[in-house]
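S.K.: this one's sequence-less:
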């Protein structure tokens, strides 16, 4: 199914040209290379996503759907959208979706997936800060902005991120974040308390983005799990940033966005970050019975005041 370009696509093309003239951050560029290396590994574990989406399948979880609310006919910006399946699942619910991601490989896959599934969406390859700045200059506005699952750790500046979102939201518009709880980063894979609570945006250098899709054993492959690439070692290292929940909430409060919801969940969707996790319905995983309940995810919804212009 051919999806004709819209006026929004033309504006996004202008933004993409503007972004190309910006000076890249060296750490961000290295992170882009790390993501480009792992994208084909992640997608190798997913059965025909286009067919899955084309026939009404969705990669979304109930938590983000509830926080986003009714998105029919909303202009929705999906930041750090990865390979686009969540973006297209949002579009299938009636939103007019723009997805933005740092990785060239992820965006190329997302565009192909949009065409093959017949679900229209616009995808832009850009550093999130560059996109927010360029979109603000061009006057783009969105009723909903969404980011989910492994986003905050890639942000070098929380306040710039929050203020950029506040600028692009329409009055009454809502930003929703679904994220892994930083408390979970205090534990080793076998549930031993091992690390300090993340805070301050402290950089964390890693050997590279890993194959968490393969490790999830189907939790992140609702279209069907394939063995795909095995024993992957990323040749490109990456740098993450460690932030606490209080710092995230404060950044949005200081951007004059009103906190509507902050939920903490003692389970995790899709991923399998620890050993012996207990699988429940809907790709939800809990700690084993001998581990006390602790927050593994949180969900945030903030809104722009109706009087803010």
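M.R.: Good, I have the coordinates. All of these numbers come straight from a predicted model, not from anything done at the bench. Numbers count the residues shown, from 1 in each chain.
S.K.: going forward, measure contacts and count neighbours with C-alpha atoms only.
M.R.: OK.
S.K.: Stretch 255-262: which residues count as buried?
M.R.: With burial defined by 16 or more other Cα atoms under 10 Å, the residues of stretch 255-262 counted as buried are 255-259.
S.K.: scratch that, stretch 260-279 is what I was asking about
M.R.: So, applying 16+ other Cα under 10 Å, buried residues of stretch 260-279: 264-274, 277, 279.
S.K.: same check, this time on stretch 85-104
M.R.: The neighbour-count criterion (16+ other Cα under 10 Å) identifies 85-92, 94-104 as the buried residues of stretch 85-104.
S.K.: quick one: contacts of that stretch?
M.R.: Residues from elsewhere that reach stretch 85-104, judged by Cα atoms under 8 Å, 6 or more residues apart in numbering: 32-33, 35-36, 49, 53, 56-60, 71-82, 84, 107, 110, 113-114, 119-128, 131.
S.K.: How about stretch 291-303?
M.R.: So stretch 291-303 is contacted by 63-64, 67-68, 172-184, 191, 252, 257-268, 287 (Cα under 8 Å, 6+ apart).
S.K.: any idea which of the buried residues of stretch 255-262 is the one closest to residue 214?
M.R.: The shortest approach to residue 214 among the buried residues of stretch 255-262 belongs to residue 259, at 35.3 Å (Cα to Cα).
S.K.: So the closest one: helix, strand or coil?
M.R.: Assigned with DSSP: H, G, I helix; E, B strand; the rest coil, residue 259 falls in the strand class.
S.K.: And the contacts of stretch 73-81?
M.R.: The contact list for stretch 73-81 (Cα under 8 Å, 6+ apart) reads 87, 94-102, 128, 141-148, 151.
S.K.: Verify the stated contact: residue 207 with residue 240.
M.R.: No. Contact criterion Cα atoms under 8 Å: residue 207 and residue 240 do not qualify, at 10.9 Å.
S.K.: who's more crowded, the two?
M.R.: residue 240 (22 against 13; other Cα atoms under 10 Å).
S.K.: Now do the SS call for the more buried one.
M.R.: Applying three-state DSSP: residue 240 is strand.
S.K.: What residues does the residue positioned nearest the centre of the chain make contact with?
M.R.: Taking Cα atoms, centre = their mean, the centroid of the chain lies closest to residue 148, which sits 3.6 Å from it. Applying Cα under 8 Å, 6+ apart, we find residue 148 in contact with 80, 177-179.
S.K.: what about versus this one:
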């Protein structure tokens, strides 16, 4: 586990999250009016949530966490970023949607939670989460330890195949570390992907909030293939119930993508490829 790199990422996320939230308008009003930031991909895998206890790992600023709570779940969010958790707590209060938030490295929090009596019906993580984990086996084992018997893990994230491409759609990044060094250094740090998304959806329109954000803190990502991810989950004793691959994404990470309806596809020159994957795994009743 690369705790040193986790801490470096904490600083990079603190700076980026502050910029991201300047672009999102009155989020408390959005939630008070019934808004949700969840997508059909994760909703299908999550299933029924009323009266369920949900642990949302790497919850960022809490928008998805509060959307889960709106569906009737009792939700706890955990994130390494101080800025994100501070914002999430404020948003929860202003939106009038109860949720509990903890600022912690996910590994530390899971280890401490396993020593306490509470267990969760659902553990959830999504969209750009797994690339920040330096030890998948420890992550999966920590989740298995806090899941109630019969509880489920749901992950929806960007597919490792898509993450191999750079902004020019050239193959640049490794699919997996294949048991070797899998760390990628981003000197530019966590970027302002929220502003990028807004510009892509409404070309030529000004983006509210911080302009031309430059992150002063570098970031470190970890390359995991689908085999790495599934094997870690199986090794933790969870049973795989669903493995989905999706050819489109609700978010765009690369220039030149095509918006068809409400989903982004690769440029026309490319054949269909998986842009997202979804996993549901269950802890067997004892």
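M.R.: Looks like it arrived, so ask away. Since this is a predicted model, take the numbers as computed values, not measurements.
S.K.: where does the TM-score land?
M.R.: Overlay of the two chains. TM-score (TM-score structural alignment, normalised by the length of structure 2): 0.93; 279 aligned residues with a Cα RMSD of 1.8 Å.
S.K.: if we can go back for a sec, now intersect the contacts of stretch 85-104 of structure 1 with the helices, please.
M.R.: Members of the contacts of stretch 85-104 of structure 1 lying in helices (criterion: DSSP state H): 32-33, 35-36, 49, 53, 107, 110, 113-114, 128, 131.
S.K.: how about the strands of the stretch 101-250 of structure 2, start to end?
M.R.: Remark: strands assigned in the stretch 101-250 of structure 2 by DSSP state E, counting those that start in this stretch are 120-126, 147-158, 183-186, 219-222, 238-246.
S.K.: between these, which one is nearest to residue 135 of structure 2?
M.R.: Nearest to residue 135 of structure 2 among the strands of the stretch 101-250 of structure 2 is strand 219-222; the distance by Cα to Cα comes to 9.0 Å.
S.K.: Show where the closest one falls in structure 1, residue numbers please.
M.R.: Using TM-score structural alignment, strand 219-222 of structure 2 lines up with residues 238-241 of structure 1.
S.K.: what do you get for stretch 87-103 of structure 2?
M.R.: Using TM-score structural alignment, stretch 87-103 of structure 2 lines up with residues 109-125 of structure 1.
S.K.: what's the distance between that stretch and the middle of its chain?
M.R.: 16 Å (Cα atoms, centre = their mean, to the nearest Å).
S.K.: For it, measure first residue to last.
M.R.: Terminal residues of stretch 109-125 of structure 1 lie 11 Å apart, using Cα to Cα, to the nearest Å.
S.K.: What lines up with residue 21 of structure 2 in structure 1?
M.R.: Residue 21 of structure 2 maps onto residue 43 in structure 1, by TM-score structural alignment.
S.K.: quick one: the match of strand 219-222 of structure 2 to structure 2 mean distance?
M.R.: Once fitted to structure 2, stretch 238-241 of structure 1 is off its aligned match by 1.2 Å on average (mean Cα distance after the TM-score superposition for structure 1).
S.K.: so how far is that stretch from its chain's centroid?
M.R.: Computed by Cα atoms, centre = their mean, the chain-centroid distance of stretch 238-241 of structure 1 equals 15 Å.
S.K.: which other residues reach that stretch?
M.R.: 27, 30-31, 34, 152-156, 201-209.
S.K.: Recalculate using a threshold of 10 Å.
M.R.: Stretch 238-241 of structure 1 has contacts (Cα atoms under 10 Å, 6 or more residues apart in numbering) with 27-35, 151-158, 198-209.
S.K.: buried set for that stretch?
M.R.: 238-241.
S.K.: before we move on, what about stretch 179-196 of structure 1?
M.R.: 179-187, 191.
S.K.: Same question for stretch 13-32 of structure 2.
M.R.: Buried residues in stretch 13-32 of structure 2, counted by 16+ other Cα under 10 Å: 13-23, 28, 31.
S.K.: Now render those as CSV, adding distance to residue 285 of structure 2.
M.R.: Listed next are these as CSV, based on distance: Cα to Cα, whole Å:
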residue, distance to residue 285 of structure 2
13, 37
14, 39
15, 42
16, 41
17, 39
18, 42
19, 44
20, 41
21, 41
22, 44
23, 44
28, 39
31, 36
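S.K.: Which member of those is positioned nearest residue 206 of structure 2?
M.R.: The closest of the buried residues of stretch 13-32 of structure 2 to residue 206 of structure 2 turns out to be residue 23 (Cα to Cα; 10.5 Å).
S.K.: show me the contacts for the closest one.
M.R.: Contact analysis of residue 23 of structure 2 by Cα under 10 Å, 6+ apart lists 192, 194-195, 198, 207-211.
S.K.: Now which of these would you call buried?
M.R.: For the contacts of residue 23 of structure 2, a burial check counting by 16+ other Cα under 10 Å picks out 192, 194-195, 198, 207.
S.K.: Among these, which lie within helices?
M.R.: Per DSSP H, those map to helices at 194-195, 198.
S.K.: Could you find the closest non-adjacent residue to the alignment partner in structure 2 of residue 75 of structure 1?
M.R.: Using TM-score structural alignment as the criterion, residue 75 of structure 1 maps onto residue 53 of structure 2. Nearest non-adjacent residue to residue 53 of structure 2, counting by Cα to Cα, 6 or more residues apart in numbering: residue 74, 4.8 Å away.
S.K.: What's the one you found aligned with over in structure 1?
M.R.: Applying TM-score structural alignment, one finds that residue 74 of structure 2 aligns to residue 96 in structure 1.
S.K.: ditto for residue 169 of structure 2
M.R.: In structure 1, residue 169 of structure 2 lines up with residue 191, judged by TM-score structural alignment.
S.K.: Please report how far that match lies from residue 275 of structure 1.
M.R.: Distance, residue 191 of structure 1 to residue 275 of structure 1, by Cα to Cα: 8 Å.
S.K.: Kindly report the same for residue 251 of structure 1.
M.R.: 33 Å.
S.K.: Next, count neighbours for the spatially closest residue to residue 256 of structure 2 that is not a sequence neighbour.
M.R.: Leaving aside its chain neighbours, residue 256 of structure 2 sits nearest to residue 267 (5.9 Å; criterion: Cα to Cα, 6+ apart). Close neighbours of residue 267 of structure 2, defined as other Cα under 10 Å, add up to 15.
S.K.: now swap in residue 99 of structure 2 and tell me
M.R.: Using other Cα under 10 Å, residue 99 of structure 2 has 21 other residues around it.
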